[in-house]
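Novice: Structure of the sequence below:
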Amino acid sequence: MNYKERNSNFELLRIIAMLLIVFHHSIFHGVLAYSVTMWQGTPVSDQVWVTTFVGELIAMFGKVAVAVFVMISGYFLVNSSSNWKKSLRKIFSLVIQVYFYSMVIYLVGAHFGWINPKDLNTIRQAFLPFFYNTYWFATEYLLLYLVYPYLNALIHSISREQHRNLILIVSVFSTVVPTIFIHFTNYNSYGNLVMFVLYYIIGGYIRLYTIEDEKKKGLLLTIGSILLMAGVIFWHDYMGRITHNQQYYGNSFAYAEQNSLFVLLVALGTMMFFKHISLGHNKIINTIAATTFGVYLIHDNPIMEQVIWLKWLKMPALLTPNIGHLLIAVGIICPSIFIICSLIDFIRIKLFNLIAFIFNKAKKTM
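Specialist: Down below sits the predicted model:
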């Protein structure tokens, strides 16, 4: 099912999720880029501990948005037929889009002197983006796309109760245990794929089955989980403040990471809620939603994240006791970046469609 055929409720959710990811990156790669809260070396001083906490509140929805993106894929793909031609076309489209932005940004960066074009690691990231962690989400999503037909076969071969139990079992080991024991293990790339599989089967469950009072329960679950996650982060930051133990700050944001139970619950509740929002077909929403992956590829490219957050905007300078300054700056900057990147990808889509049209026309005349 493509963007034009979909009800706009989940397309609106895509837009919100990507905007939250931009906000997340403004803090993670910007304001707190050098802070111990993001596992860097600079300790949190008493003067900015509240600003640090506010920054973490802004950033804590980033991984929720990632979970939502994958759950939406599970929601729409779970009933799709296993058509390898169609799958290969989608995989090819994903790969082309990633390579396009990776290489174009490399060439632009080299032209304007943002990078050393001869640096081996920079070249690897630009020309082999799926192998050198240029875009971790794109790599994990590609792997998920390769296995989703088999996940569908599993999902449709088991009962509702078995499907629910499978979600619970994977959730316990992938989110509950790491949330209780935050240094339990380092899941790395394979752990991300496990999380993506979990999100996918949850999205499939939401599509296949309806829960009583689902919209209301989803809203309560979302709000409750957000409050719990914010409360745990605040407790760690406050303990860091009164004990002057930087370890508390270092552990605080772990509860908003990919393996956090809070992240999973917020994403689950959000999906349950948006499932029952009826917007019909909105062309503007669907058009913007089609650019969200491009927004990610542009602003979170390793070159661009350095240029945008550190070189141009100097976001770490916002880490001051002036919380209002931080909120105003981030509130203006992040939507602006989203809009600019969305417009760029809109042009890219039109260009690619024109090239495809010319190619198909030439193919027919041969």
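
Novice: rest of the way, CA atoms for contacts and neighbours
Specialist: Fine.

Novice: Which residue ranges of the stretch 1-150 of the chain form helices?
Specialist: 8-26, 49-59, 62-77, 84-111, 120-127, 136-155 (DSSP state H, counting those that start in this stretch).

Novice: Could you dump those into CSV and include mean neighbour count?
Specialist: Putting the helices of the stretch 1-150 of the chain into CSV (neighbours: other CA atoms under 10 Å) gives the following:
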stretch, mean neighbour count
helix 8-26, 23
helix 49-59, 22
helix 62-77, 24
helix 84-111, 15
helix 120-127, 17
helix 136-155, 17
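
Novice: To compare against the first, here's the next sequence to fold:
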Amino acid sequence: MENANSVRDSNFELLRILSMVMIVVLHIGNHGLGGYIDIPVFLSGFTEVIYYFIRSLTIIAVSLYVLISGYFLSNSKFKITKLINLFLETSFFSIAIYLLNVVLGYVDLGIVALIKSMFSVFFGEYWFVTVYFVLYAISPFLNKLIDNINKKEHAYLLLLSFLISCIWQFVYVNEEIGVVGGYGLIYFMFLYFIGAYVRKYNFIIKNFNKNVYLLFYFLLAATNGLTTYISEINFGGIDRLIQYNSPLILAMSYCLFMYFKQLKIKSSKINFVSKYVFGIYLVHEQSTFRQVLWNEFGIVEDIISSNGMLFIVKMIGYSLIVFLFCWIVSFTITSIYNFLYRKLSKKSTFNKIKTAAP
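Specialist: Modelled structure (predicted):
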């Protein structure tokens, strides 16, 4: 039986797991199905409505990750070793998966591709890691700002950031601003400030019961999904409705984040699974394996061979299978990386001691 006192809170760890499931669902739609079919043409009626509803439910995944980061990092000490480890681990994943694809014959060995894998953070192999890397690098300065402004000033900062990111840059996009539909550093900083505000002051404007937050999340997702469906039918789609910096998507992200914040969960199993979920992203979004995953295994072909709700069921089912498969790969690669890292760290420490000896 678990000793509850020895297990840290698992509410946000569970949210990390759920967020990664959401990301896989999004990618099976974008990178998988999107490469084979035109969703508005292929689907129709109730099935299309459900597809857009699921898309709306899951589009908040990246925002959730950054909110969690802001919540915790704003109250933690910056460690250069953590930044270096993020670079090294990401590179290790990218190189390992690339070389595995070479060995299996899916791609040819190329020097340029190998170098890009070695420096994947800097070359943008994983766009999220690249932006997050910079966000963590500047986090000490963001935290200094947060620590030296009062609640009212922090609220004004959030309001100004919201007006710039989710109103101005949602309605009319200027790439020079750096919001980039929610993919840019400016928007990540905004989410970081929100997470930090909740950490310091518990909520924004007014707090609600967790079930109210959950209800709001589903209602907003239904609204966004239905609006997206109507826009596809009448206007051929409005891409901004599913951008990360959409006001609706921000509101959904905040609601689900606040719901999980109020949960009281302690589970060593959840915490264990959560340790390796980020690697799922590094596995299935590695550029060479992404092509293999969605083009070689027959996943997409099987989904699009189905009609009606079976299409949706298979899409969700395969997302869970991909999640589980990539978690196992992530666990394996992370274990190898940690073993090598410890060995090299010990050797480095030994050499330093030996060099310093008289």
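
Novice: Adding distance to Ala33 of structure 1, write the helices of the stretch 1-150 of structure 1 out as a markdown table.
Specialist: Formatted as a markdown table, the helices of the stretch 1-150 of structure 1 follow (distance: least, CA to CA, whole Å):
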| stretch | distance to Ala33 of structure 1 |
| --- | --- |
| helix 8-26 | 9 |
| helix 49-59 | 11 |
| helix 62-77 | 15 |
| helix 84-111 | 21 |
| helix 120-127 | 20 |
| helix 136-155 | 18 |
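
Novice: nearest to Met195 of structure 1, of those helices?
Specialist: Closest approach to Met195 of structure 1 among those is made by helix 62-77 (8.3 Å; CA to CA).

Novice: In structure 1, which residue is most central in space?
Specialist: Closest residue to the average C-alpha location of structure 1: Val66 at 3.0 Å, with CA atoms, centre = their mean.

Novice: what's the matching residue for it over in structure 2?
Specialist: Counting by TM-score structural alignment, Val66 of structure 1 lines up with Val62 in structure 2.

Novice: Starting from Gly182 of structure 2, give me the distance back to its match.
Specialist: For Val62 of structure 2, the distance to Gly182 of structure 2 equals 9 Å [CA to CA, to the nearest Å].

Novice: which neighbours do those two share?
Specialist: Tyr244 (CA atoms under 8 Å, 6 or more residues apart in numbering).

Novice: For the strand or helix carrying Asn224 of structure 2, enumerate the helices and strands it packs against.
Specialist: Under the criterion of DSSP states H and E, Asn224 of structure 2 resides in helix 210-235. For helix 210-235 of structure 2, the elements it packs on are helix 45-58, helix 247-261, judged by 3 or more CA pairs under 8 Å, 6 or more residues apart in numbering; DSSP states H and E.

Novice: Any idea which of the ones you listed gets closest to Tyr229 of structure 2?
Specialist: helix 45-58 (6.1 Å).

Novice: thinking again about what came up before, return the set of buried residues in the helix holding Asn224 of structure 2.
Specialist: Buried residues in helix 210-235 of structure 2, counted by 16 or more other CA atoms under 10 Å: 210, 213-214, 216-218, 220-222, 224-229, 232.

Novice: And stretch 280-299 of structure 1, by the same measure?
Specialist: For stretch 280-299 of structure 1, burial by neighbour count (16+ other CA under 10 Å) applies to 281, 285-286, 288-299.

Novice: quick one: terminal-to-terminal distance for it?
Specialist: Taking CA to CA as the criterion, the two ends of stretch 280-299 of structure 1 lie 30 Å apart.

Novice: what residues does it touch?
Specialist: Contacting residues not belonging to stretch 280-299 of structure 1 are listed as 3-9, 11-12, 14-15, 18, 22, 97-98, 101-102, 105, 135, 304-305, 308, 337-338, 341-343, 345-346 [CA under 8 Å, 6+ apart].

Novice: what about 6 Å?
Specialist: Contacts of stretch 280-299 of structure 1 with the rest of the structure, by CA atoms under 6 Å, 6 or more residues apart in numbering, involve Tyr3, Asn7, Ser8, Glu11, Ile15, Cys341, Ser342, Asp345.

Novice: ok, which pair from these is furthest apart?
Specialist: Asn7 and Cys341 (23.8 Å).
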